[in-house]
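**Student:** Sequence unavailable; structure follows:
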């Protein structure tokens, strides 16, 4: 009987540690997603200076991901996508005009879409939206289209390509 109780205790502790580690990782990824939305919203509303500032926050959130807690396949994917996000974020921050910022945002969006599809960390529904004019997709926290690639020129141009339900 003592052995069974000890085994149950060990399993409970191991499960709690795994759940805590996963939730800490999920929290960090959701903070990254929130920072991504801030960049998207700045571009969708034609606010170049705000996009530059918000992309710095996004880069900090990328660096804050506790990626060592991820399973091997997800870890490899994250390491690849995080490099893309940081490189494109650097480009966006250096962008001299909103058109170049939006082009850089395409790379950030592509990496974020791959990440969320494969790691499935989102605590709310996420909409993958697509603009046929830009031939590019992005993530949105709302069902309503808010096009970051054309901003006020075509704010609601696009459609929902995919809905990723919360975890």
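**Tutor:** Received it, and whenever you're ready, just let me know what you need. Not measured: the values here are computed from a predicted model.

**Student:** rest of the way, CA atoms for contacts and neighbours
**Tutor:** Will do.

**Student:** Against which helices or strands is the helix or strand where residue 128 lies packed?
**Tutor:** Secondary structure from DSSP states H and E places residue 128 in strand 126-131. Under the contact definition 3 or more CA pairs under 8 Å, 6 or more residues apart in numbering; DSSP states H and E, strand 126-131 sits against strand 136-140, strand 159-164.

**Student:** which helices and strands sit right next to the last one?
**Tutor:** In terms of contacts (3+ CA pairs under 8 Å, 6+ apart), strand 159-164 is packed against strand 126-131.

**Student:** neighbouring contacts of the strand it packs on?
**Tutor:** 113, 136-143, 145, 147, 149, 157-166 (CA atoms under 8 Å, 6 or more residues apart in numbering).

**Student:** If we use 6 Å, what do you get?
**Tutor:** Under the criterion CA atoms under 6 Å, 6 or more residues apart in numbering, residues 136-141, 158-164 lie in contact with strand 126-131.

**Student:** from those, which is closest to residue 23?
**Tutor:** residue 164 (18.5 Å; CA to CA).

**Student:** show me the contacts for that closest one.
**Tutor:** 125, 126.

**Student:** at 8 Å what do you get?
**Tutor:** 117, 125, 126, 127, 128.

**Student:** so which strand or helix has the residue most central in space within the chain?
**Tutor:** Nearest to the geometric centre of the chain sits residue 33, at 3.8 Å (CA atoms, centre = their mean). Using DSSP H and E, residue 33 sits in helix 2-44.

**Student:** one step back: list just the nearest of the contacts of strand 126-131 to residue 89.
**Tutor:** residue 138 (14.7 Å).

**Student:** structure B:
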């Protein structure tokens, strides 16, 4: 009986040693990383990204007062706008019909910039183009990256504002730029952010 009791105590001790000294703790279960889900197809988003890339290159040309760079980027933007498969938006009639108008106007604005006779004409077309692309982005709920809507209060003189789109919150003014005949580069950072277009989001259904 005594031997049996000793054996039971030894087994109990061995179990406790195993449990507290040797048994590995389970690693905490990691939550899955949220995955972004777009409203549009990958092909459509790629086309929109091409439009914005060409637009951003064009505004850089405006900043530098570089006629050749503006013309080249405008030609690329014309192509990107024509290649946008807007028919894909027909799954939602309201979005489709709303998107058509600013898209067609953007094509006209870009053609004006490409064939512009002087900087004043190009910059007025840039102002109109920027507003039309902004309307398009809001209509389709562009969700690939934030886009900043910025304004220069004196783009066309005192009290005459002009707007543009940027991939950065930093103000780099394409209307006055760094070679303005009157201000030089002193007004390069003149302006402010008026709106952030940001439909990027996480797939809440995957957060478990």
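**Tutor:** Looks like it arrived, so ask away. All values reported here derive from a predicted model rather than from experimental measurement.

**Student:** in the helix or strand following the helix holding residue 33 of structure 1, what's buried?
**Tutor:** Next helix or strand after helix 2-44 of structure 1 toward the C-terminus (DSSP H and E): helix 48-63. Residues of helix 48-63 of structure 1 classed as buried by neighbour count (16 or more other CA atoms under 10 Å): 48, 50, 51, 52, 54, 55, 56, 57, 58, 59, 61, 62.

**Student:** quick one: what's aligned to the first one in structure 2?
**Tutor:** It refers to residue 48 of structure 1. Correspondence of residue 48 of structure 1 to structure 2, assessed by TM-score structural alignment: residue 67.

**Student:** Run a quick neighbour tally on the nearest residue in space to that match that is not next to it in sequence.
**Tutor:** Closest residue to residue 67 of structure 2 apart from its sequence neighbours, by CA to CA, 6 or more residues apart in numbering: residue 61 at 7.0 Å. By other CA atoms under 10 Å, the residues close to residue 61 of structure 2 number 21.

**Student:** List buried residues within the contacts of residue 164 of structure 1.
**Tutor:** Buried subset of these (neighbour count, 16+ other CA under 10 Å): 126, 127, 128.

**Student:** Turn these into TSV, columns for distance to residue 102 of structure 1.
**Tutor:** Shown next, in TSV, are these (distance: CA to CA, whole Å):
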residue	distance to residue 102 of structure 1
126	20
127	19
128	17
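
**Student:** I figured residue 122 of structure 2 hits residue 110, correct?
**Tutor:** No - between residue 122 of structure 2 and residue 110 there is no contact under CA atoms under 8 Å: 9.0 Å.

**Student:** Report the secondary structure element holding the counterpart of residue 96 of structure 1 in structure 2.
**Tutor:** When structure 2 is aligned by TM-score structural alignment, residue 96 of structure 1 is paired with residue 117. Using DSSP H and E, residue 117 of structure 2 falls within no helix or strand.

**Student:** what do you get for the one 3 residues further on?
**Tutor:** If you go by DSSP H and E, residue 120 of structure 2 is part of helix 119-140.

**Student:** for that helix, the distance to its chain's centre please.
**Tutor:** 16 Å (CA atoms, centre = their mean, to the nearest Å).

**Student:** hmm, who's touching it?
**Tutor:** In contact with helix 119-140 of structure 2 (CA under 8 Å, 6+ apart) are residues 95, 98-99, 102-103, 105-106, 109-110, 112-113, 116, 149, 162-165, 175, 197.

**Student:** so what corresponds to residue 81 of structure 2 in structure 1?
**Tutor:** Aligned against structure 1 - with TM-score structural alignment as the criterion - residue 81 of structure 2 pairs with residue 62.

**Student:** what's near enough to touch its match?
**Tutor:** Counted by CA under 8 Å, 6+ apart, residue 62 of structure 1 has contacts 32, 82, 85, 86.

**Student:** now residue 105 of structure 2
**Tutor:** 129, 132 are the contacts of residue 105 of structure 2 under CA under 8 Å, 6+ apart.

**Student:** quick one: what's aligned to it in structure 1?
**Tutor:** Residue pairing (TM-score structural alignment): residue 105 of structure 2 is matched to residue 84 of structure 1.
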